[in-house]
Every structure is written in structure tokens, then in C-alpha cells.
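Participant: Sequence isn't available, so here's the structure alone:
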């Protein structure tokens, strides 16, 4: 006879497999990997390109490169937030 919590655990495992299959496979094999919300490779790459453009724009007095570096830095910073995929709740209306 199944325990009442078994259904919840099976549902949780199915959602985990659907949300982040790489993490679920790694967890099942006993070699844990970072969950998707903590993988920041793209954020670091975007920030590196932004800083390179900013430095190039300052070395060669070119305002367009400086502006592009600042815009890319502004795009890269929110990518470091692990909660970025969750919907933001606004103020409650009554």
C-alpha cells in the first residue's frame, strides 16, 4: 500500500525532471550539478564583453563603444539574479 506522501514525492520528481532535466539526471546519478537558476555562464560572458567594450571605448575616445558597454553591463547585471524566472507579484488589489 502506498503512503499518502508518495504521490507528492512522485509529483515533485516529475516537476523537477520537467523543469531542469540536467539537474535531475545529475542528482539521480549521485553527481550533483548546479540547478539552472545558478548557472551564470551567459551572464559572465555578457559582462566580460561589456567591460571589454567599455575599456575599448575609453582607450579609443569613442562614445558609441562606451554607451554600448554600459548598455550591455545593464543587461548582464539582472542575469545574475537567481530569482529572475519567478513571476514578480505586484501590490494586491482588493
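Facilitator: Alright, I've got the coordinates. Just so we're clear, the structure is a prediction, and the values are computed from it rather than from any experiment.
Participant: Could you use CA atoms for every contact and neighbour count after this?
Facilitator: Fine.
Participant: Look up the closest residue to the most centrally placed residue in the chain, ignoring the ones flanking it.
Facilitator: Of all residues in the chain, the one closest to the mean position by C-alpha atoms, centre = their mean is residue 37, 4.2 Å from it. In this structure, residue 37 finds its nearest non-sequential neighbour in residue 82, 5.1 Å apart by C-alpha to C-alpha, 6 or more residues apart in numbering.
Participant: Below is structure B, check it against A:
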């Protein structure tokens, strides 16, 4: 590699170390974890709870349960959707 490309790699490594030291340590050990934005466990649990509350509100004809279920489903959908402000050309970009 030419010297300029080596320097770019060193600069990139230093910036990544400053921005996300936990990820850098994981890469050095060879076992990186999934980034937080790809973990959707909470969103799926919220969606299941929201659908259950919504369904029970429909069965029991209770407006408050229906409204609560709709709110929970909306919150879960927001959690499951990646931040659109970070999307650039179909890939995640910098904030």
C-alpha cells in the first residue's frame, strides 16, 4: 500500500476508537456484537403486547383498551423502524 493509504487507515482506526471503543475492542478480539440499531427484541415484545391489548379491547368492546393497544403498536413500530435521518442512499451514514 502506498503511504497515503496507510495513513488513511490509521486515521480511520483512530476515529473509530474514539467514536465506539467497545466495537473496536470486539473487532480486535474477533467477536463483534450486532449494533444496537439492529436489535429489535424490545420492539417485537412491544408489538406483541400491543396486538394482544388491541385484540382484547376489540373482543371486550372497551375503547380504552383499543386506544392503548393502538398506542403500543405505534410505539413498537417506531422502535422497529431504523432512524430515517441516518439513512443515506439506502445505507446507514454518519449522524
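Facilitator: Structure's in. What do you need? Please read these numbers as outputs of a predicted model, since none were measured by experiment.
Participant: May I have the secondary structure class of the residue nearest to residue 37 of structure 1?
Facilitator: What DSSP: H, G, I helix; E, B strand; the rest coil gives for residue 82 of structure 1 is coil.
Participant: Help me confirm that it comes into contact with residue 38.
Facilitator: Yes. Using C-alpha atoms under 8 Å, residue 82 of structure 1 makes contact with residue 38 at a distance of 6.0 Å.
Participant: related to what we said a few turns ago, ok, the residue nearest to the centre of structure 1 - contacts?
Facilitator: 82, 83, 85 (C-alpha atoms under 8 Å, 6 or more residues apart in numbering).
Participant: got the contact list for residue 44 of structure 1?
Facilitator: Here residue 44 of structure 1 is in contact with residue 76 (criterion: C-alpha under 8 Å, 6+ apart).
Participant: Count the neighbours of residue 68 of structure 1 for me.
Facilitator: 17 (other C-alpha atoms under 10 Å).
Participant: Where does it fall, secondary structure wise?
Facilitator: helix 63-76 (DSSP states H and E).
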